[in-house]
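Asker: next comes the sequence, and after it the predicted model I'd like to discuss.
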Amino acid sequence: MSETGIVIVGAGQAGFQAAASLREAGHAGPVTMIGDEPSLPYQRPPLSKAYLAGKVDATGLFLRAPGFFADHRIACETSVQAASIDRAAQHVRLSDGRDLAYDHLILATGSRNRPLPVPGTDLAGVHQLRSIADADRIQAALAEARNVAIIGAGFIGLEFASICAARGLTVTVVEAADRPMARAVSEPIAAFFRETHESAGIRFLFGNGVQAIEGRDGRAEALQLSDGTACPADLVLIGIGVIPNQDIAAEAGLRVEDGIVVDSVLATDDPCVSAVGDCARFPTRFAAHGTARVESVQNAIDQGRCVAARIAGRATPYDAVPWFWSDQGGHKLQMVGLPIPSDVSVRRRTANGFAVFRYRGTSVTGIETVDSAAEHMAARRIIARGLSPTPEEVADPAFDLKALAMGRGGP
């Protein structure tokens, strides 16, 4: 058994931030991170953007240089998984048979790609994107690819589609919904990015599912679609969402509901166990139904800081504003808040792009911007303060959003 201290299961953004913030908060005891990849903690969002586009190499992904962890006495157990939790004994059993004792356990287990339950996903040329290793395999495959098929028109799929189109490849995106990013963005945003991608030569097949991935000699050759047609594909990316890594928590008797359930300070039902990042379902005033599980760098960082502060004796309820971004086809999409598909959209022109305000009744629930950094920063303040300019004000280009956000006007 190791010396008792803080054990963090997960070496992604949330786990790293919790470890780093514990040291910043003055925590002096042992801190150990458990990661199932061979590398030290790194950023995942650039994998589908700058990394695959060749604009950053692997060293540019790492959150800190190796010396940081030694200097801050953060132990990193790499290439090993947490197999089980013994809450009574307060230790974590590792996949190599070792036990790590803990005073406090932080679950930062993240999420995993949702599998596509059809024949052919094991063929060569079929990929998912979650890790550096995945991105490296895709990068190698791109060198010989001719026909790229992407299953799922979410952020990852569309970011990858942009990279492939820029390389001059034939790209087809298959999506069961009737528009891109249907669960995540408003209709005006979806329409804009559909037009952007189509103008770059990307073909969309909406309202269509995949029945099978067909191959020859063990390699992918085509998608068999639900309408009976075939779509040529020698490189296939499956991007149909993620599933929270909650199994280890459920097996330990902790409550899970599409995520590990935590309270306002990110603690589970067990006071010695917390959960942060993609895997955590937490109460928030920004969610329509009172709780949310948020997959974003912002959420991972802010929750890592929040749980570290609590462990260090400075507990504060988590109330960070959720925000997100995506780079597609030369445009930057930024989003604030947690609107739902039924929320009403009001469009506003900006200097270089446009914004969409989402309304539920008279309340603003989210704000989306395209190529509008200043408006995005104002949007964060507007959502944080719970402000709701009227639809008429939003639609008026003369209405000063920045003044409203800074408290110099509006309601």
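Answerer: Arrived safely.
Asker: okay, CA-based contacts and neighbour counts for the rest of this
Answerer: OK.
Asker: mind listing the helices for this protein?
Answerer: Under the criterion DSSP state H, the chain contains helices at 13-24, 66-71, 132-142, 155-166, 187-199, 247-251, 297-311, 373-385, 391-395, 401-405.
Asker: geometric centre of this structure: which residue is closest?
Answerer: residue 295 (3.6 Å; Cα atoms, centre = their mean).
Asker: any idea how far the nearest residue to residue 131 once chain neighbours are set aside lies from residue 301?
Answerer: Spatially, and ignoring its direct neighbours in sequence, residue 131 is nearest to residue 44 (7.0 Å; Cα to Cα, 6 or more residues apart in numbering). Per Cα to Cα, to the nearest Å, residue 44 is found 13 Å from residue 301.
Asker: please apply the same query to residue 183.
Answerer: Separation of residue 183 from residue 301 (Cα to Cα): 24 Å.
Asker: so which of these two has more stuff around it?
Answerer: Neighbour totals were compared for residue 183 and residue 301, and residue 301 leads with 19 against 12 (other Cα atoms under 10 Å).
Asker: hold the first one in mind and look at this next one:
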Amino acid sequence: MSEAKQGPDLAAGVPLAALEDGGLLAGHVGEAAVLLARRGEEVFALGAHCTHYGAPLATGILVGETVRCPWHHACFSLRSGEAERAPAFDPLERWEVRREGDRIRVGGKRPAPAPRRLPPAPDAPSRILVLGGGAAGFAAAERLRREGYEGSLTLLSEDADAPYDRPNLSKDYLAGEAEEGWMPLRPAGWYGEQGIDLRLATRVDRIDPAGRAVRLADGAALPFDRLLIATGAEPVRPPIPGAEDPAVLVLRSWADCRGLIAQAEGARSAVLVGAGFIGLEVAAALRQRGLAVTVVAPQPRPLERVLGPGLAGVVRQVHEAQGVRFRLGEEVATVAPDRVRLKSGDEIAADLVLLGTGVRPRTALAEAAGIAVENGILVDAMLETSIPGIFAAGDVARWPDPHGGGRIRVEHWVVAERMGQAAALAMLGRGAPFDAVPFFWSRHYHDLNIDYLGHAERWDDIAVEGDLARPRAVLRYRAGGRVLAVATVDRDRENLRLEAAMEAGPLPA
């Protein structure tokens, strides 16, 4: 049976009793895969697969009148099909549902909802500028148009490529498993159709808050009523002799990734300096390309600072089983494009060397404009900076965390997209305090899937439920009697439930 025809024929109907309140059922209508969702006495029929990466929504959960994707936590309205939260942007299709006695039948496809139109408002911005074409910048521009904003909208990006799926740079695309066409977040013509003035390879020279304008490097001035700074972060080249050599690689942009792939095609070995998420995902991708990979880092275990010793040990075992060699607890003395010398005196030769030594927020424009900066651009709960009318979102922004307390800055793709969406609403005067629970995912080969919720820079202890040896477990990171963060291994639906619980209030410690 084809994937499209899995499950019951919903056009023929199913008993209402087959779908409990809060339940999900995958079936089909003709060749189309359709999902039934029940909330109380109402039953909804929608597309069965997430519009982000195609995950089966039947393995997700219902929260209120939404269905949430089990893979990357996209959220869709049951009534409209709209993608309410990133990382999905496209809506689900909808079908008519008829109740005939104790049976439910699915009829024809329903038309897409009419585009929203904003009611006139005397203080509505007529010109919005977005600095940065990454996750937050794209998500903000997309949401502004989806919300019915019809004013001038300009998206400035230093990147030569239109907004693309950055997480794939260290995952499937680098491994050779994702096609070129999968990378753009929208087709090239979409920006013009939406009236978004997308300017690529454009460098901003300064922000003029008093003049309410942005000055470009070519001397042009662009006025704004609202400004969103979404300049992201940039790779750190550590103060190690040789690290500034452009031939020593870093990975941040699509151009960086193309260069890495080109070099990997003629290479037999690689050294990665740094055992963070990017370094390890690159290690996995290069192993899939057949390169011998060595990872060098000063920590005793990869990712221990984020995941703790138990799960970090599992990560190391998975990579070692795939042939990755680790030189942990080692410090680098010098780097070159073809070798790394350790402080121990050992030298590791390689055909390519890549630095995975973290990133730093790109705050220079904000700082020069007099905007408050401290390990990122400081914003309030509405993502507005210290200067009214100027907002910040994504990797560059540091915001008040309603879940863990204090201020946090998070370098995760989904968080940046959700912040961009929240900033769009705030700029229109329709926002609410940003309170999303931080979420990220990390995949290592096809053997280890880690989903992480919340934010824990330190913890008193880690409570483990399940078995890390399988590995299939839930880890709770606790401090001061509170659960600050949760990591799950191969328990997608449980991670969704925990996210909903964290949104509602603190988890039991």
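Answerer: That came in fine, so what should we check first? This is a predicted model, so every value here is computed, not measured.
Asker: next, the TM-score between them, please.
Answerer: Superposed pair, TM-score by TM-score structural alignment, normalised by the length of structure 1: 0.89. Supporting alignment: 382 aligned residues with a Cα RMSD of 1.8 Å.
Asker: show me what the residue nearest to residue 131 of structure 1 lines up with in structure 2.
Answerer: Here residue 44 of structure 1 is matched to residue 166 in structure 2, going by TM-score structural alignment.
Asker: cool, and residue 282 of structure 1?
Answerer: Taking TM-score structural alignment, the alignment pairs residue 282 of structure 1 with residue 399 from structure 2.
Asker: report the contact partners of that match.
Answerer: Applying Cα atoms under 8 Å, 6 or more residues apart in numbering to residue 399 of structure 2 gives the contacts 378-381, 383, 407-409.
Asker: please repeat the previous calculation with a cut-off of 6 Å.
Answerer: 379, 407-408 (Cα atoms under 6 Å, 6 or more residues apart in numbering).
Asker: how about residue 93 of structure 1?
Answerer: Residue 93 of structure 1 sits next to 83-84, 99 when contact means Cα under 6 Å, 6+ apart.
Asker: repeat for residue 289 of structure 2
Answerer: With Cα under 6 Å, 6+ apart, residue 289 of structure 2 has no contacts at all.
Asker: hang on, the earlier thing: what does the residue nearest to the centre of structure 1 align to in structure 2?
Answerer: Residue 295 of structure 1 maps onto residue 411 in structure 2, by TM-score structural alignment.
Asker: isn't residue 183 of structure 2 right up against residue 165?
Answerer: Yes. Using Cα atoms under 6 Å, residue 183 of structure 2 makes contact with residue 165 at a distance of 5.1 Å.
Asker: so these two - more neighbours on which side?
Answerer: Between residue 183 of structure 2 and residue 165, counting by other Cα under 10 Å, residue 183 is the more crowded of the two (19 against 16).
Asker: how close does that one sit to residue 213 of structure 2?
Answerer: If you go by Cα to Cα, the gap between residue 183 of structure 2 and residue 213 of structure 2 works out to 32 Å.
Asker: in structure 1, which residues correspond to stretch 453-461 of structure 2?
Answerer: Counting by TM-score structural alignment, stretch 453-461 of structure 2 pairs with residues 336-344 of structure 1.
Asker: show me what counts as buried in that stretch.
Answerer: Using 16 or more other Cα atoms under 10 Å as the test for burial, stretch 336-344 of structure 1 gives 336-340, 343-344.
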